[in-house]
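Undergrad: here's my sequence, what's the structure:
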Amino acid sequence: MTDRKTELAANLAKVEQRIAAACAAAGREREEVTLIVVTKTYPASDVRILSELGVRHVAENRDQDAAPKAVACADLPLKWHFVGQLQTNKVRSVVGYADVVQSVDRARLVTALSNEAVRAEREVGCLLQVALDAGESERGERGGVAPGGIEELADLVARAPGLRLDGLMTVAPLTGEYAGREQAAFERLMDLSTDLRRAHPAATMVSAGMSADLEQAVAAGATHVRVGTAVLGVRPRLG
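TA: Prediction:
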């Protein structure tokens, strides 16, 4: 355990240095960027160590892994973010622990989240996942609403009981015009965020960038970066 804590502390320090350097290069304050550590496939014991090291935001992408981990770590001062594709049959479980769902991409999911949030007497933050590899009106390969669908979906979330519209999220596309152009993709997301905030001024959160491209996300203006491998190491193979 001590060795693992030393390892995680060293990795966190490196990531912190990268974020601080990226902020300095972009003329931004370090406090403008929140680190979310993606703990998927790693045990609750790692989450506990991260909390001891000062991490306050963690993310998961599979409910079957996240739900028991959240229960095991319920005593810790953490905000849980759900970042994976979310099926409606998992919504009740996810609403039980997630403070923010970053992968909202369709009206049916908004309705399900709203119903469960009201039932659980919770307020759940929502980010619209934007598919920058989609056309203006299609859905992306890995989920996400097309840029042309943001306004309608945002209005739906904003009106939904139990939900709070927090902003936008994206994953750098592997195909299409932004493939290999992470910073351009994140700058496009920032433009979409600016458009969104005209109608919804409180929706200021922009979640973009992961271990490999957090610098480009910070340069573009992201408020939150989602880092897994750079903190926790290469993921164990899932059976």
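Undergrad: from here on, contacts and neighbour counts on C-alpha atoms
TA: OK.
Undergrad: show me where the protein has helices.
TA: Counting by DSSP state H, the chain has these helices, from start to end: 2-26, 44-52, 63-72, 91-95, 107-120, 150-159, 182-199, 214-220, 229-232.
Undergrad: count the neighbours of residue 80 for me.
TA: 22 (other CA atoms under 10 Å).
Undergrad: then residue 81?
TA: By the other CA under 10 Å criterion, the neighbourhood of residue 81 contains 26 residues.
Undergrad: want to put them side by side, so please do this one too:
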Amino acid sequence: MNDRRTELAANLAMVEERIVSACAAAGRKREEVTLIVVTKTYPASDVRLLHELGVRHVAENRDQDAAPKAAACTDLSLMWHFVGQLQTNKVRSVVTYADVVQSIDRIRLVSALSAAAVRAGREPVCLIQVALDAESGARGARGGVAPDGIEELATAVAEAPGLRLGGLMTVAPLAGPYAGRQQAAFERLLEFSSRLRADHPAANMVSAGMSSDLEDAVAAGATHVRVGTAVLGVRPRLG
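TA: Just a heads-up that it's a prediction; the model follows:
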């Protein structure tokens, strides 16, 4: 366990150095960017070590992994982010532990999440996931709503009981006009965020960037970066 703690501490230090450098290059303050460590496929013991090392935001993308892990860490002061594509039949479980749901991409999901949140007495923050590779009215290959669907979804979240509109999230697209152009993609997301804040001033979260492109996200103005591999190591292949 000490070896693992040492490994995580070293990796966190390297990621922190990258964020500090990216903030300096962009003329931003370090405290403007929140690091979310994506702990998917890794055990609750790693979450505990990360907490010891100062991490306060962790993310999961599968409810079947996240629910037991969150339950095993209820004594820790953590913000749990759900970042995966979310099926409506999982929302009742997800709202019991997720403080932030970053993958809102359809009205039906808003309705289901709202009902479950009210029933559970919870009020998760919701981010609209924007698919920069999606045509009008469609969803992206990795989830997310097309840009022209942001306004309708944001209004639905803002008006839904038990939910709070937090902002926008994206994953750098693998296809379409922004493929291989991460910073341009993230800058586009910031444009959408600016428009969103005109009607919803409190919706100021912009979640973008992962291990390979966090610098591009910071340069574009992201408020939250989601880093997994660079902190926890290369993930074991599943099944």
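Undergrad: okay, the helices of the first structure in a markdown table with distance to residue 175 of the first structure and mean neighbour count next?
TA: Supplementary listing: the helices of the first structure in a markdown table, determined by distance: least, CA to CA, whole Å; neighbours: other CA atoms under 10 Å:
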| stretch | distance to residue 175 of the first structure | mean neighbour count |
| --- | --- | --- |
| helix 2-26 | 26 | 15 |
| helix 44-52 | 33 | 18 |
| helix 63-72 | 27 | 18 |
| helix 91-95 | 29 | 21 |
| helix 107-120 | 25 | 18 |
| helix 150-159 | 20 | 18 |
| helix 182-199 | 11 | 18 |
| helix 214-220 | 18 | 24 |
| helix 229-232 | 22 | 20 |
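Undergrad: as JSON lines, these with distance to residue 165 of the first structure would be great.
TA: Listed next are those as JSON lines, based on distance: least, CA to CA, whole Å:
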{"stretch": "helix 2-26", "distance to residue 165 of the first structure": "26"}
{"stretch": "helix 44-52", "distance to residue 165 of the first structure": "26"}
{"stretch": "helix 63-72", "distance to residue 165 of the first structure": "21"}
{"stretch": "helix 91-95", "distance to residue 165 of the first structure": "15"}
{"stretch": "helix 107-120", "distance to residue 165 of the first structure": "11"}
{"stretch": "helix 150-159", "distance to residue 165 of the first structure": "6"}
{"stretch": "helix 182-199", "distance to residue 165 of the first structure": "10"}
{"stretch": "helix 214-220", "distance to residue 165 of the first structure": "21"}
{"stretch": "helix 229-232", "distance to residue 165 of the first structure": "28"}
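Undergrad: which residues of the second structure does stretch 184-195 of the first structure align to?
TA: Alignment note (TM-score structural alignment): stretch 184-195 of the first structure is matched to residues 184-195 of the second structure.
Undergrad: the matching stretch vs the first structure, average offset?
TA: On superposition with the first structure, the average gap between stretch 184-195 of the second structure and its aligned counterparts reaches 0.2 Å (mean CA distance after the TM-score superposition for the first structure).
Undergrad: what sits up against that stretch?
TA: Stretch 184-195 of the second structure is touched from outside by 130, 132, 147, 167-170, 172-173, 178, 204, 206, 208-209, 216-217, 220-222, with contacts defined as CA atoms under 8 Å, 6 or more residues apart in numbering.
Undergrad: kindly recompute the last result at 7 Å.
TA: When contacts are taken as CA atoms under 7 Å, 6 or more residues apart in numbering, the neighbours of stretch 184-195 of the second structure outside the stretch itself are 167, 168, 172, 178, 208, 217, 220, 221.
Undergrad: from the residues you listed, which two are the most distant?
TA: Taking every pair in the contacts of stretch 184-195 of the second structure and measuring CA to CA, the maximum separation is 20.8 Å, between 167 and 178.
Undergrad: more neighbours: those two, which one.
TA: Set side by side, residue 167 of the second structure and residue 178 show unequal neighbour counts under other CA under 10 Å, the larger going to residue 167 at 25 against 17.
Undergrad: residue contacts, that one?
TA: With contacts taken as CA under 7 Å, 6+ apart, residue 167 of the second structure has the following neighbours: 127, 128, 193, 203, 204, 205, 206.
Undergrad: output those in a markdown table; the columns should cover distance to residue 61 of the second structure.
TA: Formatted as a markdown table, these follow (distance: CA to CA, whole Å):
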| residue | distance to residue 61 of the second structure |
| --- | --- |
| 127 | 14 |
| 128 | 15 |
| 193 | 23 |
| 203 | 22 |
| 204 | 22 |
| 205 | 19 |
| 206 | 18 |
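Undergrad: gap between the counterpart of residue 151 of the first structure in the second structure and residue 2 of the second structure?
TA: Using TM-score structural alignment as the criterion, the counterpart of residue 151 of the first structure in the second structure is residue 151. Note on residue 151 of the second structure: its distance to residue 2 of the second structure, by CA to CA, to the nearest Å, is 48 Å.
Undergrad: repeat that for residue 179 of the second structure.
TA: 40 Å.
Undergrad: kindly report the same for residue 61 of the second structure.
TA: When distances are taken as CA to CA, residue 61 of the second structure and residue 2 of the second structure turn out to be 27 Å apart.
Undergrad: what does residue 19 of the second structure give?
TA: To residue 2 of the second structure, residue 19 of the second structure is 26 Å away according to CA to CA.
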